[in-house]
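Asks: need a structure here:
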Amino acid sequence: MEQGSIAEFLAEGRVAVARADEGAAAQWFAKAVAAAPDNPEGHVELGRCLNRQGNKLEAIRSMSRAVALDPDAHAALNRLRWLLCDKHLETPSALSRIQARGIEVASVLDVGASDGSWSLAARPYWPHAHCHLVEAFDHWREKLESLCAVEPGFSHVIAAAGASEGHIWFSNDPATPYGGMAISKPGGGYWSVPQVSLASEVKRLCLPPPYLIKLDTHGFERPILEGAADILAQTSLVVIETYFFHIHPDAMLFHEMCAYMAERGFRVIDMSEPLWREHDRALWQVDLFFVRSDRPEFLCKTYV
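Replies: Just a heads-up that it's a prediction; the model follows:
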């Protein structure tokens, strides 16, 4: 091993970076890692250098080693989060790919709308579509009223979506307002809220097809889709937050959701927002994009 300290190797590497000599910098930082493999600083600098050279995979590995050595290594953590941020997995990218397929949408039915941010993200791809926001949690009422007052073609209802008109039991915590869960029977901590069906909302507002149905409803999808049965034939896209664990007594798991939608003439064409739970990194949820199963993409059986 070449004689020298990690401090010397790091200093030489930073000089090389200043000269824009990334090849030499990588060599010096590699020497720093070899001289002190348990020091996260060398791994951080090497990871940065590898990333500048376009070697993202090795950069991620180097930053991961730094974090493994020191979970509080903020430079490594921040860089690792940035490296792992794949724009292709974000909702706007998926919506862009869907829109590029020529899929038409005249009305968006955004269920579990919270503050309406999802419909705002979808608006650029179908700018003339009407967006109807369905939200059970009264916490969001003021924000939805303000949004619909300034956004042309936006409307909302404070109600849960379900199989029919009436009332349903619902629970949420103002401290975590993006959560919430509806159940069919009374339970501790749940209160009664109005319930509407998507088909009845379409009729009430005279919303034109084709429809985009988005469900962020934490396991209550089956009753909502039952209430949309009369409009599914005129629906071009369904986006469903789908889980890999039973978070709700009636929740459909990933494979069950795919089978359920296939029975109704839809297949998965895209995905976004995968989430891994923190304590064991198990895949927790993903947004699935379902389109009509008779679309031409499904006629091709090969990769190329």
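Asks: contacts and neighbour counts: CA atoms only from here.
Replies: Noted.
Asks: And Y260, which helix or strand is it part of?
Replies: helix 254-263 (DSSP states H and E).
Asks: who does that helix touch, helix- and strand-wise?
Replies: strand 235-243, strand 266-276 (3 or more Cα pairs under 8 Å, 6 or more residues apart in numbering; DSSP states H and E).
Asks: list the buried ones in it?
Replies: By neighbour count with 16 or more other Cα atoms under 10 Å, helix 254-263 contains the buried residues 254, 257-258, 260-262.
Asks: Where does V134 sit: helix, strand or coil?
Replies: At V134 the chain is in strand, as set by DSSP: H, G, I helix; E, B strand; the rest coil.
Asks: need the contact list for it.
Replies: 109-113, 156-161 (Cα atoms under 8 Å, 6 or more residues apart in numbering).
Asks: structure for this one too, so we can compare:
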Amino acid sequence: MTGVDQTTPDPARRYNVLLGGKDNFAADRESAAAIQKEFSSVAVAARENRAFMLRAVHHLAADRGIRQFLDIGVGMPMATNLHEVAQRVDPACRILYVDHEPMVAAHARALLTSTPEGKVAFAEADLRDPDTILDHARTGDTLDMNQPIALVLAAVLHFCTDQDDPYAAVRTLVDALPSGSYLVISHATFDPLPDDVRASLTALAAPGAGHGPFQARTRAQVATFFDGLDIEEPGIVSTVDWHPNREPRAEGEPHHAICYAAIGKRP
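Replies: Prediction:
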């Protein structure tokens, strides 16, 4: 596939490995195995993150009346996808998926199809360049920037180091959304882990370790992404503690999920 580097692990393809998918390469599987060796519950963390995202989307569509979703860092399409949940609530929902990985782009364009009443589109762009996303032709064609939008950043911000300034990127995106819009975030954390496991995972994320950029953040650091927003109950909690009895139900424990989750509303 043109433009795809099969020799270097990619976060989207590695996530596909952890979720039991087949759209990945040997480098992605080797990277996933190395992480799993240090933290055996990493596949649980991936599943719980996706379950949170699906619960959050259903909540926003069914309980908050949101009909537009901007999902950045979507990863490989895998059932069930965000647009399927939203369009089950209202077939007229409109969804724009964004990712910069060429293999994700190819699969998304082929597999992410909409209901006749709604719209599903894909834009190849990078979270670290938010202006490109906002100015992309697909954005204007798919989303009405005058109506509330849910910005979904599920398990993507921890692949942006502080050098990428993800706080500025999120602020740029949120500032472009109208009042009544929502920000959905899930973000990896080492807070629940013992010091030895934290040290091992930090070493895997170090430059030159071969697994790509990664930066877990504390609860306080995750909270900064929500500055100026009204955070919904139950607040910033583990993915397994965010309305765990809604479908798909949470099954793990915080020390397995190692991921914070929250929804904030723009006043």
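Asks: tell me, how many neighbours does H100 of structure 2 end up with?
Replies: The number of residues packed near H100 of structure 2 is 17, by other Cα atoms under 10 Å.
Asks: Mind telling me what it corresponds to in structure 1?
Replies: With TM-score structural alignment defining the correspondence, H100 of structure 2 maps onto A136 in structure 1.
Asks: in terms of contact, does that match touch G162 like I think?
Replies: No: the criterion here is Cα atoms under 8 Å, and A136 of structure 1 misses it with G162 at 10.8 Å.
Asks: now A12 of structure 2, nearest residue through space, not along the chain?
Replies: Of all residues not flanking A12 of structure 2 in the chain, G75 sits nearest, at 4.6 Å (Cα to Cα, 6 or more residues apart in numbering).
Asks: Can you tell me the centre-most residue of structure 2?
Replies: Closest residue to the average C-alpha location of structure 2: A154 at 1.9 Å, with Cα atoms, centre = their mean.
Asks: dump the residue contacts of the residue nearest to it when sequence neighbours are not counted.
Replies: Nearest residue to A154 of structure 2, sequence neighbours excluded (Cα to Cα, 6+ apart): S186, at 4.8 Å. Residues counted as contacts of S186 of structure 2 (Cα under 8 Å, 6+ apart) are 49, 53, 153-156, 239, 259-262.
Asks: What's the local residue count around the counterpart of G227 of structure 1 in structure 2?
Replies: Aligned against structure 2 by TM-score structural alignment, G227 of structure 1 finds its counterpart in T172. Neighbours of T172 of structure 2 under the rule other Cα under 10 Å: 15.
Asks: What of D131 of structure 2?
Replies: 15.
Asks: can I assume it sits in a helix?
Replies: Yes: assessed by three-state DSSP, D131 of structure 2 belongs to a helix.
Asks: show me what contacts it?
Replies: Per Cα under 8 Å, 6+ apart, neighbours of D131 of structure 2: 172-173.
Asks: still on that earlier bit, which of the contacts of S186 of structure 2 also appear as contacts in structure 1?
Replies: Using both residues aligned by TM-score structural alignment, their matches' Cα atoms under 8 Å, structure 1 keeps these contacts from these: 153-154, 156, 259-261.
Asks: right, and the secondary structure at R281 of structure 1 would be what?
Replies: coil.
Asks: Need the counterpart of V120 of structure 2 in structure 1.
Replies: Checking TM-score structural alignment: V120 of structure 2 goes with F154.
Asks: what's the answer for R29 of structure 2, then?
Replies: Using TM-score structural alignment, R29 of structure 2 pairs with nothing in structure 1.
Asks: neighbours around R29 of structure 2, how many?
Replies: Count around R29 of structure 2 with other Cα under 10 Å applied: 18.
Asks: what residues are up against the match of V120 of structure 2?
Replies: Neighbours of F154 of structure 1 in contact, by Cα under 8 Å, 6+ apart: 130-133, 147-148.
Asks: for A61 of structure 2, same thing?
Replies: A61 of structure 2 neighbours (Cα under 8 Å, 6+ apart): 67, 86, 89-90.
Asks: how about 6 Å then?
Replies: A61 of structure 2 makes contacts with A86, as judged by Cα atoms under 6 Å, 6 or more residues apart in numbering.
Asks: ok, A68 of structure 1 - how many residues close by?
Replies: Neighbours of A68 of structure 1 (other Cα under 10 Å): 14.
Asks: One more: F289 of structure 1?
Replies: Neighbours of F289 of structure 1 (other Cα under 10 Å): 22.
Asks: if I look at the closest residue to it other than its chain neighbours, how far off is S272 of structure 1?
Replies: Distance criterion Cα to Cα, 6+ apart; nearest residue to F289 of structure 1, sequence neighbours excluded, is V239 at 4.6 Å. Separation of V239 of structure 1 from S272 of structure 1 (Cα to Cα, to the nearest Å) stands at 10 Å.
Asks: aligned partner of I263 of structure 2 in structure 1?
Replies: By TM-score structural alignment, I263 of structure 2 lines up with F290.
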